[in-house]
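Undergrad: pasting the sequence and the predicted coordinates here, then a few questions.
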Amino acid sequence: MPRTYRRKTSWGSTPLEEIERAASEVKGGKSIRSVAKERQIDRSTVRRYIKKRDTQEVKSVGYSGTASAKRVFSEEVEKELAEHIKKLAEQFHGISPKKCRELALELAGRNNIPTPSNWTEKGLAGKEWFKNFLARHHLSCRMPEATSLGRATAFNKTTVGEFFDNLAKVIDRYKFPPNMIFNVDETGVTTVQTPKQVVAEKGKKQVGSITSAERVELVTVVCAVNATGNAVPPMFIFPRVRYKDHFIAGAPPGSIGTTTRSGWISEDVFVVFLEHLVQQTKCSPDLPLLLIMDNHEAHISLKALDIAKTSGIVMLTIPPHTSHRLQPLDKCVYGPFKTYYNRALDGWMRSNPGKTASIYQIAGCVNDAFMSAMTPRNISSGFRATGIFPYNRDIFSDAEFEPSMVSDRPNLEQQPAAEGVAPVVSASLSAELPSPDPVHACGSRSDPNHARYVSPTDILPLLKSQQPRKQTNRKRVKTRILTDTPEKQAIERHHEERTNKLKGKKEIIHKKQGMWKRKQTQTKIAVESSSEESDVPIPFEDTSEYESSSDERSEPDVSDLVVGDFVIVRFASKSRSHHYIGLVDSFADNEVSARFLRRIRGITSSKKPTFVFKENDEASFPRKDVLKKLPQPQQAGGTARREQQFIFPCNLDHWNIE
């Protein structure tokens, strides 16, 4: 028999009122056949109804179903079980289908309710019963979204109430219009898109989709929106050392960009965004602006507070771990933004087959996503759904606070009956049925009003934290009005304490590094002073004037340079300076021409650095780039190849010659 039976006839579907009128006519003297023919009702249905009405009250037409007769639990017990399962899911501690079937079996066993034999054999309720149970009580098996314990417990009535108290305080104090109520937050976009569903052959085990790369590069995008539905041009933070204007080619008009080594936001970068926000909104002490943001450490700095004070920005933070509920950008904007961004990046990959997307394509893809997601409808919905504008502190129902109840309130159902007696809580469901109570083993307790009825809550209680949270020295962070004087003074004290602490750590590190360097220098001198054997002895002159480290970086004396001298030359690049050894060939005013040597890397017969001339390596450079004049080198000698190798009788370790 199919699981979902569909009727093939219309028997038994006649309305009860129509049958009642037909029975009244038969009682008035008409025959059953004539009445059935006139009203187009089967005469057997009329005859059966009259016969049944004479003996009992009739509530429906046709045969009574057998499903209710074979049901294991009564409607009241099933409803209580379904409500308990829904309550566990609301607390983010929902049970799996297997645990649900085990709970049903244990509930039947504890209340002496007869069950099918296959339930006892398998140790859990049957699949057919579970499927029909879900259909009867509007339940389904869902894949839950991973939620951290911090988010689940931080969103409670106390912390949310503190935020709305602060919000009401600043709104009443400054009378902000909706166009001056802003929310700012940052999000990360990467060079690798998340594949979406594609149409492929049914039954194929693996379906792939091309992405740009395996490892991602992250670019941070900082956005700000107001309660009227408008958005400020975003700021891009690229993972580079130096910023170039072409990084934001194709970005939304008015966007700005900057760089950090990691691509993440920092205190200095947030200050740049505040200046950008002031320029876009024209806020001032006469036209103040409310800026709602999270408690990220980059948002809370003395530089940012000084700019906010002088520009008329009132900074209000939301409680930690509540941005998924109280931040408009996270609530209704960034979700569509990420969807449109993945779609735009996937379109770029299809338009440029064989090419890899880099961070320089991110600005163009963000532009497409920004125009599609930052709409007035989405932004206004975010402010309305969080209760910020229009102001509504009762926007969240009790069901949304359920996950925090585990650690936010005592569970009265688990309190001990007497002092000193701890309640017994079932930690897991047992597959084995407990032995029934011998006093009441003769009867079934399928009625919830029965004195010995065991409810689902007694078998699997609602979770409650039994141990208090450990006390730490870390200060609790909460919602704050950062621009208020007491809060600003507290931030200044915290910043001063942190600066002094870091200064002390740096002094200790420098002290340890100095001791290590002195020890390393002493070890090096002892090693160099030891006698070493060499395959080719070289008679070195007295080099004490070159070995001295005190004048190693002194001002160079190159006034007496002549052709044939060996010198150390500096060439500066964007990031560092490079040192080379050159042989002076000629002079022209302040320009010097020389041929350059390169250092031989690896093991040589001598412990001193060895150099050879580079082929066709000649250059001219200013005389000021000459750092030191070197003594004439010694040739290694011994073979024709070693005749072209030079060793300088001086210490070159501090120069990092290349």
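TA: Everything's here; your move. Numbers count the residues shown, from 1 in each chain.
Undergrad: hey, let's count contacts and neighbours off CA atoms from now on
TA: OK.
Undergrad: what about V219, how many neighbours?
TA: Counted with other CA atoms under 10 Å, residues neighbouring V219 total 26.
Undergrad: show me what the helix or strand containing E20 is packed up against.
TA: Per DSSP states H and E: E20 is located in helix 16-27. Under the contact criterion of 3 or more CA pairs under 8 Å, 6 or more residues apart in numbering; DSSP states H and E, helix 16-27 touches helix 32-39, helix 43-53.
Undergrad: list the buried residues of it.
TA: 16, 19, 22-23, 26 (16 or more other CA atoms under 10 Å).
Undergrad: using TSV, lay out the residues you listed together with distance to S529.
TA: Below are these laid out as TSV (distance: CA to CA, whole Å):
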residue	distance to S529
L16	117
I19	121
A22	126
A23	127
V26	132
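Undergrad: another structure for you, compare them:
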Amino acid sequence: MVRNYIRKTDKRSYTEADLINAVEKVRTKEWTYEKASSETNIPIGTLASRISRNSNHHVGRPTALTKTEEKNLVDLIITLQDYGELSTCDDVLKYATEFVDIMNLKSRLKNGVPTRDWYYGFLRRWKDRLKIMNSTKLEKVRADVTLSTVDGWFAKLHSVLLKLDLFNKPQQLFNCDESGFRDDPGKKKVVVSRDTKYANKIHTGSGKENTTVLLTISATGICLPPYVIYKSKCLYDTWCPRNVIRGAVFNRTESGWINEDTFFDYLENMFIPQTKHIPRPLLLIFDGHTSHLSLKTARLAIENDIHLLCLPAHATHLLQPLDVYTLKYVKAQWRSLLWDYSKKN
């Protein structure tokens, strides 16, 4: 159960910054104790206690993470919001756990992980920069995407392009999207005899095998090598032809779909090396799915001056350039290849 401390005295009317400022002015003899107390409503005893121990640090039990360490998490939450990804309580705890693990700080926390007690304390300590709000509920059905959602997206895109000075710099704008390719050739209209009840087509494969391909293209029309994700527990060399598509990167997950680790690998081993010759900053537009983002991914993007911008949920059929045309065309060609292969084999 979350413990909420109930203050037994009136809430103080001054901030920690007010206290630090008043202490400094008393130390430099700009103010007397009496004037400092009357100007800031800080008790003289509090001022004297802070000065006597020669410290400006906050009184009380030290937090598990220092102020500088917590500031990294605050900056991450705000950065992700700029990307279009809002952080829930579970998301913040996930980022904090990952940070603690990366920085080897588990010994500071009970059971080695941040708890909900820590989460609520964290929000109280950073109430000047963070607050809890109810997110605006988006319609789950794609057909119900509102005009305001579309207008809001383009307004945000305009502000990002303006902020990063990327107008008329199409070589620095990128869009990525993943799509699953099955071994099922799909359906085609066929001509059969009048008494046929089911037009069954025998083809190789189960129709259930799925391979994910993550495609990236710039606003100039340049397509980067694909990032291929197989559904498997192991990645075999025979699955990774090096000379078919130069620069292609291969990976695997148990589900066959992208996750946090594979998106980080995509950014580190495909996108960044392929764009290292392009002036910064870069803008990468992608689906705003939680499986894409993590603390280490955001840090990697920031370190390489890459701004990540998420598309609105349930609107990719309208706003995702690769989804609207490119992948639709590629999949049609893929199914055509499967039909041809099935005929020959």
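TA: Received the coordinates, thanks. None of the values given here were measured: they were computed from a predicted structure.
Undergrad: on the three-state scheme, P225 of structure 2 is what?
TA: Using DSSP: H, G, I helix; E, B strand; the rest coil, the secondary structure recorded for P225 of structure 2 is coil.
Undergrad: ok so, going back, dump the helices and strands packed on helix 16-27 of structure 1 to CSV, plus distance to A108 of structure 1.
TA: Shown next, in CSV, are these (distance: least, CA to CA, whole Å):
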stretch, distance to A108 of structure 1
helix 32-39, 47
helix 43-53, 35
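Undergrad: including distance to P178 of structure 1 and mean neighbour count, could those helices go into a markdown table?
TA: What follows is these, written out as a markdown table (distance: least, CA to CA, whole Å; neighbours: other CA atoms under 10 Å):
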| stretch | distance to P178 of structure 1 | mean neighbour count |
| --- | --- | --- |
| helix 32-39 | 67 | 15 |
| helix 43-53 | 69 | 15 |
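Undergrad: ok, which of those helices comes nearest E492 of structure 1?
TA: Checking the helices and strands packed on helix 16-27 of structure 1 against E492 of structure 1 by CA to CA gives helix 43-53 as the closest, at 87.6 Å.
Undergrad: which bit of structure 2 covers the closest one?
TA: When structure 2 is aligned by TM-score structural alignment, helix 43-53 of structure 1 has no counterpart there.
Undergrad: what angle do that helix and helix 16-27 make?
TA: Using axes from the mean of the first three to the mean of the last three CA atoms, to 10 degrees, the inter-axis angle of helix 43-53 of structure 1 relative to helix 16-27 is 90 degrees.
Undergrad: output the residue interval of structure 1 matched by stretch 326-338 of structure 2.
TA: Going by TM-score structural alignment, stretch 326-338 of structure 2 sits over residues 333-345 in structure 1.
Undergrad: now stretch 97-105 of structure 2
TA: So stretch 97-105 of structure 2 sits over no part of structure 1, by TM-score structural alignment.
Undergrad: could you do stretch 150-165 of structure 2 as well?
TA: The counterpart of stretch 150-165 of structure 2 in structure 1, using TM-score structural alignment, spans residues 160-175.
Undergrad: now swap in stretch 301-308 of structure 2 and tell me
TA: Counting by TM-score structural alignment, stretch 301-308 of structure 2 corresponds to residues 308-315.
Undergrad: next, the buried residues of the matching stretch.
TA: For stretch 308-315 of structure 1, by 16+ other CA under 10 Å, it's 308-309, 311-315.
Undergrad: for those, which one is nearest K70 of structure 1?
TA: M315 (64.1 Å).
Undergrad: can I assume that closest one sits in a strand?
TA: Yes. Using three-state DSSP, the secondary structure at M315 of structure 1 is a strand.
Undergrad: now I256 of structure 1: how far from V222 of structure 1?
TA: Noted for I256 of structure 1: a distance of 10 Å to V222 of structure 1, by CA to CA, to the nearest Å.
Undergrad: mutual contacts of the two, please.
TA: Overlap of the contact sets of I256 of structure 1 and V222 (by CA atoms under 8 Å, 6 or more residues apart in numbering) consists of 234-236.
Undergrad: closest to I647 of structure 1 out of those residues?
TA: Nearest to I647 of structure 1 among these, with distances taken as CA to CA, is F236, at 52.1 Å.
Undergrad: going by neighbour count, which of the shared contacts of I256 and V222 of structure 1 comes out on top?
TA: F236 (29 neighbours).
Undergrad: need the counterpart of that one in structure 2.
TA: Applying TM-score structural alignment, one finds that F236 of structure 1 aligns to V228 in structure 2.
Undergrad: assign a three-state SS to its match, would you?
TA: Assignment for V228 of structure 2 (three-state DSSP): strand.
Undergrad: what sits against the residue most central in space within structure 2?
TA: Against the mean C-alpha coordinate of structure 2, by CA atoms, centre = their mean, the closest residue is L293 at 3.1 Å. By CA under 8 Å, 6+ apart, the contact list for L293 of structure 2 reads 260, 263.
Undergrad: could you measure from it over to L224 of structure 2?
TA: L293 of structure 2 is 21 Å from L224 of structure 2, by CA to CA.
Undergrad: my guess is P312 of structure 2 contacts G288. True?
TA: Yes. Applying CA atoms under 8 Å, one finds P312 of structure 2 in contact with G288, separated by 6.5 Å.
Undergrad: now F273 of structure 1: closest residue in space that isn't a chain neighbour?
TA: Nearest residue to F273 of structure 1, sequence neighbours excluded (CA to CA, 6 or more residues apart in numbering): M235, at 6.9 Å.
Undergrad: count the neighbours of the counterpart of A248 of structure 2 in structure 1 for me.
TA: Using TM-score structural alignment, the partner of A248 of structure 2 in structure 1 is S255. Residues within reach of S255 of structure 1, counting by other CA under 10 Å, total 17.
Undergrad: S255 of structure 1 contacts A224, correct?
TA: No. Using CA under 8 Å, S255 of structure 1 is not in contact with A224; the gap is 11.8 Å.
Undergrad: overlap of the contact sets of the two?
TA: Joint contacts of S255 of structure 1 and A224 (CA under 8 Å, 6+ apart) are 233-234.
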